[in-house]
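**Student:** Based on what follows, work out the 3D shape:
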Amino acid sequence: MRLVVDLNRCQGYAQCAFLAPDVFAMHGDESLLYNPEAAAEQRENVERAVAACPVGAILLELTDEDMANVPAPDAVAGAGPRSGGAR
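**Tutor:** From the prediction side, this is the model:
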């Protein structure tokens, strides 16, 4: 996964640093440091950080490898045709 942060848009709220501290860190009061190539095991925390950014400054780009690890829709529990019973 690849991260891009619009540092002109970032206002230093630091929600990302609280939710994904292994990827994002504040340097001083307003300067954000981040790892643009976050490890796959950080994906859940990064997704939370992206969603929590109040100004939408963080963009998460999934690589082909990331997409290969996404389960197919029919592999998701509860997916697929229902069996039995009248409709």
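
**Student:** hey, let's count contacts and neighbours off CA atoms from now on
**Tutor:** Noted.

**Student:** which strands and helices sit next to the longest helix anywhere in the chain?
**Tutor:** What stands out as the longest helix in the chain, according to DSSP state H, is helix 43-52. Counting contacts by 3 or more Cα pairs under 8 Å, 6 or more residues apart in numbering; DSSP states H and E, helix 43-52 is packed against helix 15-19, strand 58-61.

**Student:** Another sequence for comparison is provided below:
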Amino acid sequence: MRVTVDPGRCDGYGNCVMTVPDVFDLDDEGRAVVVEDEVEPGRADVLRAVVACPYTAISTHED
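**Tutor:** Below you'll find the predicted structure:
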């Protein structure tokens, strides 16, 4: 499963980083970035991070 963050939608709340710190981080501007863009399909903690994002900036894609 591929994980992406839309930087134009991210407002830097950091919920994703708190939920899955091995997949997400914050850049120098405080916006979320993906540090591991390919994860196990259906990974529950990543799916929780998608739901926890108040601006729906995180997407997952099955390739």
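
**Student:** TM-score of the superposed pair?
**Tutor:** For these two chains in superposition, a TM-score of 0.82 is obtained (TM-score structural alignment, normalised by the length of the second structure); 62 aligned residues with a Cα RMSD of 1.9 Å.

**Student:** one step back: now the longest helix of the first structure: buried residues?
**Tutor:** Within helix 43-52 of the first structure, the residues scored as buried using 16 or more other Cα atoms under 10 Å are 43, 45-47, 49-52.

**Student:** okay if I get those residues as CSV plus distance to Arg2 of the first structure?
**Tutor:** Shown next, in CSV, are those (distance: Cα to Cα, whole Å):
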residue, distance to Arg2 of the first structure
Arg43, 10
Asn45, 14
Val46, 10
Glu47, 12
Ala49, 14
Val50, 12
Ala51, 15
Ala52, 18
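
**Student:** check contacts around Asp66 of the first structure.
**Tutor:** 1, 40 (Cα atoms under 8 Å, 6 or more residues apart in numbering).

**Student:** for Glu36 of the second structure, same thing?
**Tutor:** 3, 22-24.

**Student:** do Arg2 of the second structure as well
**Tutor:** By Cα under 8 Å, 6+ apart, the neighbours of Arg2 of the second structure are 37-39, 60-63.

**Student:** likewise Tyr34 of the first structure?
**Tutor:** 23-25.

**Student:** change it to 10 Å
**Tutor:** Residues near Tyr34 of the first structure by Cα atoms under 10 Å, 6 or more residues apart in numbering: 3-5, 16-17, 20-26.
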